[in-house]
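> This is the structure alone, sequence omitted:
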């Protein structure tokens, strides 16, 4: 039959499956009928394979319009053009940076904090590139944007957008630029493997961010090594004493700082600690959602156990260190940290406390720790260390080192019989831990 409005309207809808009807006048032109729709199609063999192309649904597309489309598409099929492959290739060529980034996040096992951080990078550094096809992002764009993001921020301005004099000079944003482009490089590397052209070649032949490596544009950033010296611990611990006139938040931050120093754990791992992961009877804590995705169980010393017991008696939340925010746990505590630094005369960041823990564990214990025990304390990955996979360090193997670390810290703080005050040395190279103590 010829596919006309009358003939199409008379065709019944099947209860299940589909029925194909072919036009008598134009070979290869047909109609696919299902329970929910009638759709125009063309079908022909291309390079030995049957290729079926959907033209559109009956209703929005009239029989006359469909017939004209069918003639055009059949002509291309006769010439050996795989229209479906071409459509897919065109779709791939149009993949935008935003789409590639969304696919990257779906494909990767990232913590919520990391996802939020990556999203912030895309918003701050590459928002105007989001709707661009990834194939159009070139090396010149990369180099220019990297240079722009590395420069100091614009001077502070008033409400009339006039620069304000006497403001704090802005520093170049070298580490920030590096970080933004490492994230972009990861997204584009992913896109290179995920998206291919019609002939199977990568949509992006090479990652344009490699321009920064070839031209040696990456900024060299000195690793932070700041940590608390033993002679600073007395004043620092004095500043951790709770003050009745201070808010619960500020006193919580004080306990939080002591916890991070005496466990050496990462800031966010400590912040997310819940009471169900604190076992005071066994004197241990369990840190979930760690950087290397491995549950980290640590024994705690007597002094820290008492601090946790005191907090548990006054608990108001599932979190050990609660806060009044959407997450329910400590997140924004910069002002409280600055206040502790001002009270003690010891300027510090939270990650400095992890470096302090690592230094004490490396240098000041009665008995030298093996590199594997130190890595276990810090929950560092063994990486490519094959031997490390055979050396198993259990929680009880960590209890005595943790007790000694706490003992040394409290002696330096004047909370126990004093210990000799000496300057911390950098961890010996053979123990495989730097003061940077990778986050």
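Arrived safely, thanks for sending. Only a predicted model underlies this, so the values are computations on that prediction, with no experimental measurement involved.

> hey, let's count contacts and neighbours off CA atoms from now on
Fine.

> Starting from residue 321, give me the distance back to the residue nearest to residue 280 when sequence neighbours are not counted.
In space, and not counting its chain neighbours, residue 280 is closest to residue 305: 6.6 Å by C-alpha to C-alpha, 6 or more residues apart in numbering. Noted for residue 305: a distance of 14 Å to residue 321, by C-alpha to C-alpha, to the nearest Å.

> Between the two, which has more neighbouring residues?
Each of residue 305 and residue 321 has its neighbours counted (other C-alpha atoms under 10 Å); residue 321 has more, 26 against 21.

> Where does the spatially most central residue of the chain sit: helix, strand or coil?
In the chain, the residue lying closest to the centroid (C-alpha atoms, centre = their mean) is residue 114, at 2.5 Å. Of the three states, residue 114 takes helix according to DSSP: H, G, I helix; E, B strand; the rest coil.

> And stretch 209-222, what's buried?
For stretch 209-222, a neighbour-count test (16 or more other C-alpha atoms under 10 Å) marks 209, 211-212, 218 as buried.

> Compile these into JSON lines and extend it with columns for secondary structure and distance to residue 383.
What follows is the buried residues of stretch 209-222, written out as JSON lines (DSSP: H, G, I helix; E, B strand; the rest coil; distance: C-alpha to C-alpha, whole Å):
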{"residue": "209", "secondary structure": "coil", "distance to residue 383": "26"}
{"residue": "211", "secondary structure": "helix", "distance to residue 383": "28"}
{"residue": "212", "secondary structure": "helix", "distance to residue 383": "26"}
{"residue": "218", "secondary structure": "coil", "distance to residue 383": "24"}
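
> Now for the nearest residue to residue 115 once chain neighbours are set aside, which secondary structure element holds it?
Among residues not flanking residue 115 along the chain, residue 105 sits closest, at 7.2 Å (C-alpha to C-alpha, 6+ apart). Under the criterion of DSSP states H and E, residue 105 resides in helix 97-107.

> Take this one as well and set it beside the first:
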């Protein structure tokens, strides 16, 4: 302990690393905290059996005499059981807005840029007018009214809005706690939707290709003439067939690079940054997939992506033309669903289907032990799926 004087405080050097606490022997509980770039006065005492330290102010904004006077007041309050830090936390909880919560939530989570943008877009679209509203003012009744408005427009969007809002709110509730780590914010107001059983039931799509002969007839006969995008039709045909024969997601296939393709070993890798579950996966090619990639390599082998200098774009016009020729509104994800359906019809092991689709095993302990990453164990499976497609194609 040292008797603090104005001269002593002024001459104190900054800390080289971390913080240094120096207490005043003239006023127990009063002291100065020295950091690498600043010095601040503090008051420290016990409140209800717990040590509490309160910042009084920076040295460059308070005189020593002013700091002592404020410290005496703070120490007196703590002696009466008043916890200033807890009050500050409660005040922060009262003042945090939904917009601040969104920024904090997305700022701390390690998400892909596209995922973060999707979350932010959902919050902006459904709750944008609440951005400056304090969280404490968003009541269950208010949330239910907004939920009803979204439901009238899009039930699926309402379910997404609830999930996204809950994630944001729960982050804020965990972030704003008292000195004992207990939540200050109330339970999420979106919980009223579950409590009242208002959440729309998710309807998983069941669409998949059942008539491969008609599918390839429409695909092979597709004619797209574009002066702006030379070869758009042929590239689309290859893209669609690769999706069908590999089960890849659209984003995985459209961003596939030649660096991720090994033509010698007939394998390709979905990198961790593109995989939905964040885990890289190397898969074997069927003979049919190899032929498709060999054709692409002859045209774009010197480019970064298998499609050329850039990833494969969004072929909306070509997709519309294909739907018209096919006679039903097919989506790219229907091809992944078709791949999985064929794998099931062929009675492939569940663990192999999960690996082929690069799905997370979740809480399945048994699947957690089946950690083989050897793509050769899947080669016969992908070949059987491609052969099945060809058999149905010519049937």
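Cool, got the structure. These figures come from a predicted structure and were not determined experimentally.

> TM-score of the superposition?
The TM-score (TM-score structural alignment, normalised by the length of the second structure) is 0.82; 384 aligned residues with a C-alpha RMSD of 3.4 Å.

> picking up where we left off before, what is the nearest of the buried residues of stretch 209-222 of the first structure to residue 27 of the first structure?
residue 209 (50.7 Å; C-alpha to C-alpha).

> and the helix ranked longest in the first structure, what does it pack onto?
When the first structure is parsed with DSSP state H, its longest helix is helix 174-194. Other helices and strands packing on helix 174-194 of the first structure, by 3 or more C-alpha pairs under 8 Å, 6 or more residues apart in numbering; DSSP states H and E, are helix 97-107, helix 112-125, helix 139-150.

> Now the longest one: buried residues?
Of the residues in helix 112-125 of the first structure, those buried under the neighbour-count criterion (16+ other C-alpha under 10 Å) are 118-119, 121-122, 125.

> cool, the first one as well?
Within helix 97-107 of the first structure, the residues scored as buried using 16+ other C-alpha under 10 Å are 97-101, 104.

> and if you look at the last one?
Buried positions in helix 139-150 of the first structure, judged by neighbour count with 16+ other C-alpha under 10 Å: 142-143, 146, 149-150.

> which residue sits closest to the aligned partner of residue 352 of the second structure in the first structure in space, ignoring its chain neighbours?
Matched to the first structure by TM-score structural alignment, residue 352 of the second structure sits across from residue 373. In space, and not counting its chain neighbours, residue 373 of the first structure is closest to residue 393: 6.4 Å by C-alpha to C-alpha, 6+ apart.

> Check residue 180 of the first structure too.
Nearest non-adjacent residue to residue 180 of the first structure, counting by C-alpha to C-alpha, 6+ apart: residue 121, 5.9 Å away.

> show me where the stretch 151-300 of the first structure has strands.
Per DSSP state E, counting those that start in this stretch, the stretch 151-300 of the first structure carries strands over the ranges 278-279, 284-287, 296-299.

> Could you dump those into CSV with mean neighbour count and distance to residue 188 of the first structure added?
Formatted as CSV, those follow (neighbours: other C-alpha atoms under 10 Å; distance: least, C-alpha to C-alpha, whole Å):
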stretch, mean neighbour count, distance to residue 188 of the first structure
strand 278-279, 18, 41
strand 284-287, 20, 33
strand 296-299, 22, 33
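
> Need these in JSON lines (columns: distance to residue 202 of the first structure).
Below are those laid out as JSON lines (distance: least, C-alpha to C-alpha, whole Å):
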{"stretch": "strand 278-279", "distance to residue 202 of the first structure": "49"}
{"stretch": "strand 284-287", "distance to residue 202 of the first structure": "41"}
{"stretch": "strand 296-299", "distance to residue 202 of the first structure": "40"}
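
> who's in contact with stretch 4-17 of the second structure?
The contact list for stretch 4-17 of the second structure, computed with C-alpha atoms under 8 Å, 6 or more residues apart in numbering, reads 23-26, 34-39, 63-64.

> In strands only, show me these.
Assigned to strands by DSSP state E, the following of these qualify: 23, 34, 39.

> Quick one: residues contacting the last one.
When you say that, I think you mean residue 39 of the second structure. Contacts for residue 39 of the second structure (C-alpha under 8 Å, 6+ apart) come out as 14, 32-33, 58-60.

> what do we get in the first structure for residue 297 of the second structure?
Under the alignment (TM-score structural alignment), residue 297 of the second structure pairs with residue 312 of the first structure.

> helix or strand for that match, which one?
Assigned by DSSP H and E, residue 312 of the first structure falls in helix 302-313.

> Distance check, the nearest residue to residue 70 of the second structure once chain neighbours are set aside against residue 65 of the second structure.
Computed as C-alpha to C-alpha, 6+ apart, the closest residue to residue 70 of the second structure that is not its neighbour in sequence is residue 56, at 6.8 Å. Distance of residue 56 of the second structure to residue 65 of the second structure, computed by C-alpha to C-alpha: 12 Å.
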